[in-house]
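Colleague: One predicted model, sequence on top.
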Amino acid sequence: MPVRSTPWSEGTPCWVDCQVDDPVKASEFYSGLFGWTIETGGEEAGGYLMGMKGGNAVAGIGPKPQAEMPSVWTTYLAADDADAIAEQVAEVGGQVAVPPFDVLDAGRMFIGVDTVGATFGIWQARAHNGAAVHNEHGAYCWNELHTRELETAKKFYADVFGYTYSDIGDGKNMIYAMFTPREADQAAGGMNDDTLMPGDPVPSHWLTWFQFDDVDAGVQRASDLGATVLMPASDSPAGRMAMVAAPQGEVFGIIDTNVTVGEMPQ
């Protein structure tokens, strides 16, 4: 199990959490699905819970800040200076929905909205670096932005974080860009052009993928725990994958990156 004990480099997806009506019930779902143990921060943490594996942080589960908002998973991008990034977000046309604030001694954060309308978090590490466990069964392994305005999104994140991109796909069945932060030497996440997706358009959003070593068993387990299957298990060059909505409505993907079929379209 890779365990990270240092802050993530700026612009890297470093943490995920979900905001739900009932964090305790959500924790029961995710512990049942992923095998997490749940740690509470007490009253001072405002009901925020931490999913753990082997005593190391995986993801967070918290109450919604507003009752009328949907249940969602939020991707947090690492920042060396949250206040400086907030200024940059505003300068290039994004919005700072929740201004920077301190989270006890854990770190400093804010919530932003990019120029295509997708919400994201920013995390400046102090006592809490972000995810300590990643790329393992029951931990997040990939984060991607879904949008119908891919070029606009690419420019925003390049302006804020210095992302460079590797484009993949054949332009007919898949248009996808993998992004690399300025201080990284490999791709840290992706952006998908949803204009090729079937069905009604959905708003731009970040999607979290969790590694699951047997996706078919994971889909069945999630269903047994009350989830709704949005995309049945299927093979791809990235891995065998499925998408589900948890009982309170937040959407996420599960993928077994060890089971790949075919080559990425060029």
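Modeller: Sure, I can see it. Note that the structure is predicted; figures quoted are calculated from it, not measured.
Colleague: alpha carbons only for contacts and neighbour counts from here, please
Modeller: OK.
Colleague: Strands of the stretch 1-150 of the chain, residue ranges please.
Modeller: Along the stretch 1-150 of the chain, the stretches classed as strands by DSSP state E, counting those that start in this stretch are 13-20, 37-40, 49-53, 56-63, 72-78, 95-103, 107-113, 119-125, 140-147.
Colleague: Serialize the ones you listed to a markdown table and add fields for mean neighbour count.
Modeller: Shown next, in a markdown table, are the strands of the stretch 1-150 of the chain (neighbours: other CA atoms under 10 Å):
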| stretch | mean neighbour count |
| --- | --- |
| strand 13-20 | 24 |
| strand 37-40 | 17 |
| strand 49-53 | 23 |
| strand 56-63 | 23 |
| strand 72-78 | 24 |
| strand 95-103 | 16 |
| strand 107-113 | 21 |
| strand 119-125 | 25 |
| strand 140-147 | 23 |
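Colleague: Could you dump those into TSV with distance to residue 3 added?
Modeller: Converted to TSV, these look like this (distance: least, CA to CA, whole Å):
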stretch	distance to residue 3
strand 13-20	13
strand 37-40	16
strand 49-53	10
strand 56-63	8
strand 72-78	17
strand 95-103	23
strand 107-113	19
strand 119-125	16
strand 140-147	13
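Colleague: Helix or strand for the closest residue to residue 264 other than its chain neighbours, just tell me which one.
Modeller: Closest residue in space to residue 264, ignoring its immediate chain neighbours: residue 237 at 5.6 Å, by CA to CA, 6 or more residues apart in numbering. Secondary structure here is read from DSSP states H and E; on that basis residue 237 sits in neither a helix nor a strand.
Colleague: so residue 237 touches residue 263, yeah?
Modeller: Yes. Counting by CA atoms under 8 Å, residue 237 does reach residue 263; the two are 5.2 Å apart.
Colleague: what about the two, which has more around it?
Modeller: Between residue 237 and residue 263, counted using other CA atoms under 10 Å, residue 237 has the larger neighbour count: 13 against 9.
Colleague: Tell me how far that one lies from residue 171.
Modeller: 16 Å (CA to CA, to the nearest Å).
Colleague: for residue 41, same thing?
Modeller: Residue 41 is 47 Å from residue 171, by CA to CA.
Colleague: And residue 115, by the same measure?
Modeller: 23 Å.
Colleague: Which parts of this protein are helices?
Modeller: With DSSP state H, the ranges of helices along the chain come out as 23-34, 82-91, 150-161, 215-224.
Colleague: Would you format the ones you listed as TSV with mean neighbour count and distance to residue 259 included?
Modeller: As requested, the helices of the chain are exported to TSV (neighbours: other CA atoms under 10 Å; distance: least, CA to CA, whole Å):
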stretch	mean neighbour count	distance to residue 259
helix 23-34	18	19
helix 82-91	18	38
helix 150-161	18	28
helix 215-224	18	10
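Colleague: dropping in the other structure now:
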Amino acid sequence: MSARDATRFGEPCWADLMTSDPDGAREFYGRLFGWTAVRSAMEGSEYLTFRRGDADVAGMAVQMAGSPAEDAWSIYLAVEDVDATTRAARVAGGQVLAEPVTIGSMGRMAVVSDPTGAAVGLWQPLDFAGFGVTGEVGSPVWHELNTLDYPTAVAFYETVFGWKPVVLSDTDEFRYSTIGAEGAMVAGVFDASAHLPAGMPSHWQLYLGVADVPAAAALVSELGGTVLQEPWHSEFGTFARVSDRTGAMFVLGSVDQPDATDQPATT
């Protein structure tokens, strides 16, 4: 089990779904990944935590009625001081989308966007550190920033989060860097300027592990979701880009290869 036993600041530590259909999402993700949903113990909170067995793997919040925002997955980076990081993000050219707020005894959070327009959450852990398990079937296996301005994005995360990217490829056809401790890479930055559909902004993307990507993609369709990109194979594993019933996008990633959680998945 790839249990997380320590917080690694600057790296992804949590992901949650903002959805307009919480009951449908519970069924969809429960059947797809075997997740159960547990309601927050905080009084008045509608936040749910998805669990795979006894391990926390993701969260879910309910979209406010009338909100113009699309249903989507969000990724959070662990920080030591959310207030200081929020200020640093603003100075480095980012925008603050949600000011720092304390979430009971669990931690403090904020949401910023980098200078290329990709939104990302900040999480300062107190009682809650984030993912209980990663790198397994039914858990996060990779996180990826798809950016329209690669050099600007890399400089921002280096400055604000102390990243030390490892360049995997630096050609016009494929420009990609990975993030994480040696031998334990957890995220990547992809130059998507020539790859994203017209009108799609820079964004963070969540990869969730399955044992059989084609079968899982077929199940997504059966459950009312959409296969946005049919399963493809690469040296890093097998992947498929999908969305749930209300359009929240994520990627299915295979965990049947030893390096599937250690390398980027983008083709």
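Modeller: In hand now; what should we look at? Values in this document were obtained by computation on a predicted structure and should not be read as measured data.
Colleague: Superposing both, give me the TM-score.
Modeller: The TM-score (TM-score structural alignment, normalised by the length of structure 1) is 0.91; 260 aligned residues with a CA RMSD of 2.1 Å.
Colleague: Which among the helices of structure 1 is found nearest to residue 207 of structure 1?
Modeller: The closest of the helices of structure 1 to residue 207 of structure 1 is helix 150-161. By CA to CA, the value is 14.6 Å.
Colleague: whereabouts in structure 2 does that closest one align?
Modeller: Under TM-score structural alignment, the match for helix 150-161 of structure 1 in structure 2 covers residues 150-161.
Colleague: Report the distance from the matching stretch to the chain centre.
Modeller: 18 Å (CA atoms, centre = their mean, to the nearest Å).
Colleague: Quick one: average offset of it versus structure 1, please.
Modeller: Stretch 150-161 of structure 2, aligned to structure 1 and superposed, deviates on average by 0.4 Å (mean CA distance after the TM-score superposition for structure 1).
Colleague: Could you report the distance from residue 68 of structure 2 to residue 246 of structure 2?
Modeller: 13 Å.
Colleague: more neighbours, these two?
Modeller: The neighbour comparison of residue 68 of structure 2 against residue 246 (other CA under 10 Å) goes to residue 246, with 17 against 8.
Colleague: Give me the more crowded residue out of residue 115 and residue 171 of structure 1.
Modeller: Applying other CA under 10 Å to residue 115 of structure 1 and residue 171 shows that residue 115 carries more neighbours, namely 21 against 12.
Colleague: so what's the closest residue to residue 153 of structure 2 other than its chain neighbours up against?
Modeller: Leaving aside its sequence neighbours, residue 153 of structure 2 sits nearest to residue 116 (CA to CA, 6+ apart; 6.3 Å). Contacts here follow CA atoms under 8 Å, 6 or more residues apart in numbering; on that basis residue 116 of structure 2 touches 147, 148, 149, 152, 153, 202.
Colleague: wait, which of these is closest to residue 75 of structure 2?
Modeller: Looking across these and measuring by CA to CA, the closest to residue 75 of structure 2 is residue 202, at 13.4 Å.
Colleague: Quick one: map that closest one onto structure 1.
Modeller: Under TM-score structural alignment, residue 202 of structure 2 pairs with residue 204 in structure 1.
Colleague: distance of its match from residue 213 of structure 1?
Modeller: 28 Å.
Colleague: what about these two, which has more around it?
Modeller: Legend: neighbour count by other CA under 10 Å for residue 204 of structure 1 and residue 213, higher for residue 204 (22 against 18).
Colleague: quick one: that one from residue 257 of structure 1, how far?
Modeller: In this view, residue 204 of structure 1 and residue 257 of structure 1 are 25 Å apart by CA to CA.
Colleague: for residue 265 of structure 1, same thing?
Modeller: 17 Å.
Colleague: out of those two, which sits in the busier spot?
Modeller: residue 257 (20 against 14).
Colleague: Surely the more buried one and residue 240 touch.
Modeller: Yes. With contact defined as CA under 8 Å, residue 257 of structure 1 reaches residue 240; the gap is 6.8 Å.
Colleague: Check the gap between the residue lying farthest from the centre of structure 2 and residue 163 of structure 2 for me.
Modeller: Distance from the centre of structure 2 peaks at residue 43, with 26.8 Å (CA atoms, centre = their mean). Distance of residue 43 of structure 2 to residue 163 of structure 2, computed by CA to CA: 37 Å.
Colleague: do residue 191 of structure 2 as well
Modeller: Taking CA to CA, one finds residue 191 of structure 2 at 17 Å from residue 163 of structure 2.
Colleague: more neighbours, the two?
Modeller: Ranked by neighbour count (other CA under 10 Å), residue 191 of structure 2 and residue 163 place residue 191 first, with 26 against 18.
Colleague: That one corresponds to which position in structure 1?
Modeller: Using TM-score structural alignment, residue 191 of structure 2 pairs with residue 193 in structure 1.
Colleague: Next: residue 131 of structure 2.
Modeller: Counting by TM-score structural alignment, the partner of residue 131 of structure 2 is residue 131.
Colleague: For its match, grab the count of nearby residues.
Modeller: Neighbours around residue 131 of structure 1, by other CA under 10 Å: 25.
Colleague: show me what contacts it?
Modeller: Counting by CA under 8 Å, 6+ apart, residue 131 of structure 1 touches 4, 14, 15, 16, 57, 58, 59.
Colleague: Dump those into JSON lines; add distance to residue 37 of structure 1 as well.
Modeller: Below are those laid out as JSON lines (distance: CA to CA, whole Å):
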{"residue": "4", "distance to residue 37 of structure 1": "18"}
{"residue": "14", "distance to residue 37 of structure 1": "20"}
{"residue": "15", "distance to residue 37 of structure 1": "17"}
{"residue": "16", "distance to residue 37 of structure 1": "16"}
{"residue": "57", "distance to residue 37 of structure 1": "10"}
{"residue": "58", "distance to residue 37 of structure 1": "10"}
{"residue": "59", "distance to residue 37 of structure 1": "11"}
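Colleague: Farthest-apart pair in those residues, please.
Modeller: 4 and 16 (14.9 Å).
Colleague: Show me the one of the helices of structure 1 that comes nearest residue 167 of structure 1.
Modeller: Per CA to CA, nearest to residue 167 of structure 1 of these: helix 150-161, 11.0 Å.
Colleague: What lies in contact with the closest one?
Modeller: With CA under 8 Å, 6+ apart as the criterion, helix 150-161 of structure 1 contacts 10-11, 85, 88-89, 92-94, 114-116, 147, 163-164, 181-182, 191-193.
Colleague: before we move on, what about stretch 73-87 of structure 2?
Modeller: Residues contacting stretch 73-87 of structure 2 (CA under 8 Å, 6+ apart): 7-18, 96, 99-100, 108-110, 112, 119-125, 143, 160-161, 204-206, 248-250.
Colleague: Can you get me the start-to-end distance on that stretch?
Modeller: Stretch 73-87 of structure 2 end-to-end distance (CA to CA) = 24 Å.
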